[in-house]
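Engineer: after the sequence you'll find the predicted model.
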Amino acid sequence: MAYFQVEGGHRLHGEITPQGAKNEALQILCATLLTPRRVVVHNVPRILDVMQLIDLLRAMGVEVEQLADDTYAFCAREIDLDYLLTEDYRRRCARLRGSVMLIGPLLARFGVGYVPKPGGDKIGRRRLDTHFIGFQKLGAKFDFDAAEEFFSVDGKELCGCYMLLDEASVTGTANIVMAAVMARGTTTIYNAACEPYVQQLCRMLNRMGARISGIASNLLTIEGVEALDGTEHTLLPDMIEVGSFIGMAAMTQSELRIKDVSYADLGIIPAQFARMGIRFEQQGDDIYIPQQDHYGIESFIDGSIMTIADAPWPGLTPDLLSIFLVVATQAKGSVLIHQKMFESRLFFVDKLIDMGAQVILCDPHRATVIGHDHRIRLRATRMTSPDIRAGVALLIAAMSAEGRSTIQNIDQIDRGYCNIDGRLNALGARITRCEECG
């Protein structure tokens, strides 16, 4: 099992380019199952979750060709449906949260879909009801084997309908859209997620011949078609990496340029960092962050403590709340971090408290942070990465701390960040990847 040794206190300097978006990649790669034609995808991040999904698609019978470091061609001419009932398929799916999005395209094209209970981050309950209720409304039959923890759907002739989603789930919306594009008639999805990655998926499907309108809104209308063609698609840069690098620059008092960020697709993220007092400039499609010794958290107009909370797009993505929390530990002022979606995502703060941060965990969803204003540095410690985003938040804390920290379970970080140690070391960080013996 690999771990990081992080020598804190080193400022970064230079340029870094964010990888392709992980969450978009998982949707787009699953969508290649919708057509027997060739689909070429550019800007694919070589991270653990994406590489595992590519290997799974290969095992299912998809022809995969790597055309460049970040470009892959997929051709799902023939899919081995019998393989979906094998132990190998279950094992591969069970370690990958994104595997649930295989069901939508399989159901649309082949009339069946199977997946075990997906794996992924250990951040509390992440229900799948939205996905399967949507499939049922389209006419599919759903079954869950609780003993085997195995989901199956069957629907040879899906029919369009009106549905109001019980939550604006990103993966749920993507899954239902993929199931509906070849359903007979018209499907209307209200309370749909409208994140840029869902928009990207819908636009790609339209280039393949789908007929989706209402893109970028929470009301999608899908007119079913008989078949889809091939296409080419380029993934957006990963907004979570962009936010991570902004927070990292502030915490380490570094000067940094983040290249090619697709600024228009970042939504409220830059404004929220500005409310934390972090200065930056948009220069073309880059974000330039000057070195700043201090940053102060704003208060609300009535003088009350600033609250940063996640919300469906165009609100703040929950994947960045861990970053905002750790950045607040060295800000001037106080902030309440309110994580509404997952009940276990803030539990990593105990490690920040061990490092000397002033954080009060109010309940599983809320934490109050009183910043040190860089007057007191965090202390190095030994810690374990519980999930992708908390892992990078702890990495940022270690990079700003005094002394040498150890971060274990970095496979969680590798699931979402490509060669993060090598890329940051090129900017002046001191991160050593080590392998445990035995």
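Structural biologist: Alright, I've got the coordinates.

Engineer: when you work out contacts or count neighbours from here on, use the C-alpha atoms and nothing else.
Structural biologist: Will do.

Engineer: I'd say residue 143 and residue 153 touch.
Structural biologist: Yes. Residue 143 is within contact range of residue 153, at 6.3 Å (criterion: Cα atoms under 8 Å).

Engineer: who's more crowded, those two?
Structural biologist: residue 153 (23 against 13; other Cα atoms under 10 Å).

Engineer: list the contacts for the more buried one?
Structural biologist: 103, 107, 112-114, 135, 140-143 (Cα atoms under 8 Å, 6 or more residues apart in numbering).

Engineer: quick check on those residues: which are buried?
Structural biologist: 103, 107, 112-114, 135, 140-141 (16 or more other Cα atoms under 10 Å).

Engineer: which one of the residues you listed is nearest residue 429?
Structural biologist: Distance to residue 429, by Cα to Cα, is smallest for residue 103 among the buried ones among the contacts of residue 153, at 41.4 Å.

Engineer: name the nearest residue to residue 311, sequence neighbours excluded.
Structural biologist: Closest residue in space to residue 311, ignoring its immediate chain neighbours: residue 317 at 6.4 Å, by Cα to Cα, 6 or more residues apart in numbering.

Engineer: what about that neighbour, distance to residue 339?
Structural biologist: For residue 317, the distance to residue 339 (Cα to Cα, to the nearest Å) stands at 10 Å.

Engineer: got any residues that touch both of those two?
Structural biologist: With Cα under 8 Å, 6+ apart as the test, residue 317 and residue 339 both reach residue 310.

Engineer: which one of the two has more residues nearby?
Structural biologist: residue 339 (24 against 19).

Engineer: got the contact list for residue 178?
Structural biologist: Counted by Cα under 8 Å, 6+ apart, residue 178 has contacts 31, 34, 104-105, 108.

Engineer: okay, pairing it with this:
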Amino acid sequence: MNAFEIRGGKPLKGEIIPQGAKNEALQILSAVLLTKEKITVSNIPDIKDVNKLIELLQDLGVDVKRISKDTYEFQAANINLDFFHSQTFKQKGGSLRGSIMIVGPLLARYGRAAIPKPGGDKIGRRRLDTHFLGFEKLGAKFIYNAETGFFNIDATQLKGTFILLDEASVTGTANIVMAAVLAQGTTSIYNAACEPYLQQLCKMLNRMGAKITGIGSNLLTIEGVSELSGTEHRLLPDMIEIGSFIGLAAMTASEITIKNVCYNELGIIPDTFKRLGIQMELRGDDIYIPAQKSYEIDTFIDGSILTVSDAPWPGFTPDLLSIVLVVATQAKGSVLIHQKMFESRLFFVDKLIDMGAQIILCDPHRATVIGLDKKYQLKGIEMTSPDIRAGVSLLIAALSASGRSTIYNIEQIERGYQDIDTRLKALGADIRRL
């Protein structure tokens, strides 16, 4: 098992460029299945989850050409539908939760699809009902085979309809949008997710010839078309990486500039970190964070303890709550972290408590953090990464801690963060791979 060994407690300095957005990539790459024409995508992150999906597309028959380190050309002219039922597909699709995203495009273009029960992070129950209820509304029929572990979906004729989503699921909305763009008639999706990455997908589909209106709102209207053409697309920078680097700078009292962040697409992420007392300055499209010896958590207007919770966009993304929690451990003041969407994402706090953090885990969804105000430094320990976001949070804690830390199961971290050890070394971090 690979591991990172970190000797923390030293300030970092320099510039860092965020990778392309992982969650956008999984949607955009799935959308290449909607046309037989060429699609060029740039700023693709070189990470395991994305590379697995690219490999899966190749196995399905997509012609994939790597033009440069972050740019690929895709052409889905000859798809092998029989591959759906192969053991290879079950193995590869089941290990990647993003594999669910290929169902919508395949239903739209070919009228049928199959998908093994997807994998992904162990962060609690993550149901797929939203996807399948939407497909059913469009006219699809699906059967889950418990023996084989496959969902088999038949959608010989998809027809536009009104769909009220049971939750504002990002992947669910994206999947239903991709199924609806080639359906007969008009589809309205209410309670749709409106994240920037979903907006990016809709804009790309419109460039391909789709007719989608309401982009950026929770009501999308899709007028079905007969076919789509090729296009070019560039992914946004990963907002989760940007938030992670903001937290890293604060925890390690470092002077860091995060380059080319597409600030207008970050929503309330910068303001949320500012409420933790972190100073930052927008320079062009870069975020400059000065070295801070201390930072103080804000309170509500009536003086009560600040609560940071996740919510569908434009609320605060759940993927950054782990980072906020870690950053709060060295702040002045207290904060309640309320993770509403996943019931197991806070269970990594035991590692932080072992490092010296003062955290009360109230229940699976809430944790109260009493900041140490950097008067007591965290201490290095051995630990294991349970999922992508918790893993990076523990990495940030280790970089701020005194002594040596070892983080095992770093494959989880590398599913979402490209060349993270190399990029941290460039800032002056003492990190090596075991």
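Structural biologist: Arrived safely. This is a predicted model, so every value here is computed, not measured.

Engineer: picking up where we left off before, which one of the buried ones among the contacts of residue 153 of the first structure is nearest residue 360 of the first structure?
Structural biologist: residue 103 (40.9 Å).

Engineer: the closest one against residue 175, yeah?
Structural biologist: Yes. If you go by Cα under 8 Å, residue 103 of the first structure and residue 175 touch, sitting 7.1 Å apart.

Engineer: overlap of the contact sets of those two?
Structural biologist: Between them, residue 103 of the first structure and residue 175 share no contacting residue, judged by Cα under 8 Å, 6+ apart.

Engineer: residue 139 of the second structure and residue 159 touch, don't they?
Structural biologist: Yes. Counting by Cα under 8 Å, residue 139 of the second structure touches residue 159, with 6.3 Å between them.

Engineer: residues in contact with the residue nearest to residue 191 of the first structure when sequence neighbours are not counted?
Structural biologist: In this structure, residue 191 of the first structure finds its nearest non-sequential neighbour in residue 218, 5.0 Å apart by Cα to Cα, 6+ apart. Neighbour list for residue 218 of the first structure: 189-194 [criterion: Cα under 8 Å, 6+ apart].

Engineer: give me the distance from stretch 373-385 of the first structure to the chain's centre.
Structural biologist: 25 Å (Cα atoms, centre = their mean, to the nearest Å).

Engineer: name the residues of it that are buried.
Structural biologist: Of the residues in stretch 373-385 of the first structure, 373-374, 377-381, 383-385 count as buried by neighbour count, 16+ other Cα under 10 Å.

Engineer: please apply the same query to stretch 409-422 of the first structure.
Structural biologist: 409-418, 421.

Engineer: for those residues, which one is nearest residue 48 of the first structure?
Structural biologist: residue 415 (4.3 Å).

Engineer: isn't that closest one up against residue 47?
Structural biologist: Yes. The criterion here is Cα under 8 Å, and residue 415 of the first structure meets it with residue 47 at 5.5 Å.

Engineer: now do the helix or strand containing residue 398 of the second structure: distance to the chain's middle.
Structural biologist: For residue 398 of the second structure, the host element (DSSP states H and E) is helix 388-400. Offset of helix 388-400 of the second structure from its chain centre (Cα atoms, centre = their mean): 16 Å.

Engineer: which neighbouring elements make contact with it?
Structural biologist: strand 3-7, helix 239-251, helix 321-328, helix 349-354, strand 404-408, helix 411-414 (3 or more Cα pairs under 8 Å, 6 or more residues apart in numbering; DSSP states H and E).

Engineer: select, out of those, the one closest to residue 292 of the second structure.
Structural biologist: Among these, helix 239-251 sits nearest to residue 292 of the second structure (Cα to Cα), with 6.6 Å.

Engineer: quick revisit: could you export the contacts of residue 178 of the first structure as a markdown table, including distance to residue 343 of the first structure?
Structural biologist: Below are the contacts of residue 178 of the first structure laid out as a markdown table (distance: Cα to Cα, whole Å):
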| residue | distance to residue 343 of the first structure |
| --- | --- |
| 31 | 30 |
| 34 | 34 |
| 104 | 27 |
| 105 | 30 |
| 108 | 33 |
